[in-house]
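Novice: Sequence first, then the predicted structure:
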Amino acid sequence: MPYLTGEFECKLDAKGRMMIPTGLKKQLPEADDEGLVINRGLEKYLVIYTKTEWDKKLDELSKLNEYDRNAVKFVRYFTAGATTLMPDAAGRVNLPKNLTDYAGITGEVVLNCMLNKVELWDKAAHQQMINDEPENFAELAEQVMANKGRANNE
């Protein structure tokens, strides 16, 4: 799957449905046939995966030791609430209330493409996250990325 690109603002309707923005829908051609999977993020946001990407996550999780309590706990929390989203004829998906409650989503949302998944944030929480950017982003980049290419070049 090619990497996803873009940031999109949307509104939920009174029934909790969200129109998938055209620019994102073009990047997700398999969504109409296979659906998407939505779940909790590692913080107070939601994550949308293609079915193919979700299955890759499940494959990773299936390799964890089922007798390791932390692994079991992680799998339990990571998969709890995962729901398949099938776009309707109008291109809308119905977001599960338990997940929107978890993420504090009330109406306006931001869809933030992150490589092979889409983060779905409450608009105010997304703005707060952006405002909390590290004072020295270059330092963070160095810590995370400095040795990234070195192992491949040696």
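Specialist: It's in. Keep in mind it's a predicted model, so treat the numbers as computed, not measured.

Novice: For the rest of this, base every contact and every neighbour count on C-alpha atoms.
Specialist: OK.

Novice: The most centrally placed residue in the chain in helix, strand or coil?
Specialist: Nearest to the geometric centre of the chain sits V47, at 2.2 Å (CA atoms, centre = their mean). With DSSP: H, G, I helix; E, B strand; the rest coil as the basis, V47 sits in strand.

Novice: nearest spatial neighbour of it, skipping sequence neighbours?
Specialist: Counting by CA to CA, 6 or more residues apart in numbering, V47 lies nearest to E119, which is 4.5 Å off, once chain neighbours are set aside.

Novice: host element of the one you found?
Specialist: strand 117-122 (DSSP states H and E).

Novice: then this one, side by side with the first:
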Amino acid sequence: MSKLFGEFDCKLDAKGRLMVPAMLKKKLPDVEREGLMICRGFENSLIIYPMKVWEKMEQRLEEVNYFQKDGRGFLRSMLRGLTELSLDAAGRVLLPKTLLDHAGITSELVLVGQLDKIEVWDKATYEASFAEEQDEDFAEKAERVLGKQKGGVDGE
């Protein structure tokens, strides 16, 4: 699978279906055969996982300690509304109403490639999130997130 990147403005049709943009579909060559998984994301987003990536996520989720209250709560939140998606003949997927409601998506949305997964945002919410982040300097955030790694981008 190629890395997923880019932002794609999309609209749901009257039945709540999303046409997967051709550029993303090209980077997901097995999607028609294997399908996708969608679940709740962070900050009122949704996350679409290619099936192979979801299977790795499942392995991590199986390690969560169900006997701890935080573990149970996290699993409930993460898996609430989890749905398998499959493309129809026209390249559309039907997004679950419960998840659309969770993310506040009514019609216009943005798909954001995040290397191995795709975030799904209500367009207005996504744009507002950047307005809020402008208060914090991007360089400061980069230093906190990547600054402990050695060297440049390649970690040397």
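Specialist: Yep, that arrived. Nothing here was measured: the structure is a model prediction, and the numbers come from that model.

Novice: Got a TM-score for the two of them?
Specialist: After superposition, the two chains reach a TM-score of 0.93 (TM-score structural alignment, normalised by the length of the first structure), with 152 aligned residues with a CA RMSD of 1.4 Å.

Novice: quick one, what contacts the residue nearest to the centre of the first structure?
Specialist: By CA atoms under 8 Å, 6 or more residues apart in numbering, the residues touching V47 of the first structure are I38, N39, R40, G41, K117, V118, E119, L120.

Novice: all strands of the second structure, in order?
Specialist: Taking DSSP state E as the criterion, the second structure carries its strands at 7-11, 17-19, 36-40, 46-50, 83-85, 92-94, 108-113, 118-122.

Novice: circling back: the residue nearest to V47 of the first structure and A14 of the first structure: what is the separation?
Specialist: The spacing between E119 of the first structure and A14 of the first structure, counted by CA to CA, to the nearest Å, is 21 Å.

Novice: More neighbours: these two, which one.
Specialist: The neighbour count for E119 of the first structure versus A14, taken as other CA atoms under 10 Å, is higher for E119 (20 against 8).

Novice: distance of the more buried one from N153 of the first structure?
Specialist: Taking CA to CA as the measure, E119 of the first structure falls 32 Å from N153 of the first structure.

Novice: How about G41 of the first structure?
Specialist: 33 Å.

Novice: Those two - which one has more neighbours?
Specialist: The neighbour count for G41 of the first structure versus N153, taken as other CA under 10 Å, is higher for G41 (17 against 6).

Novice: In contact with that one: list those residues for me.
Specialist: Each residue near G41 of the first structure by CA under 8 Å, 6+ apart is listed here: V47, E119.

Novice: All good on my end, thank you.
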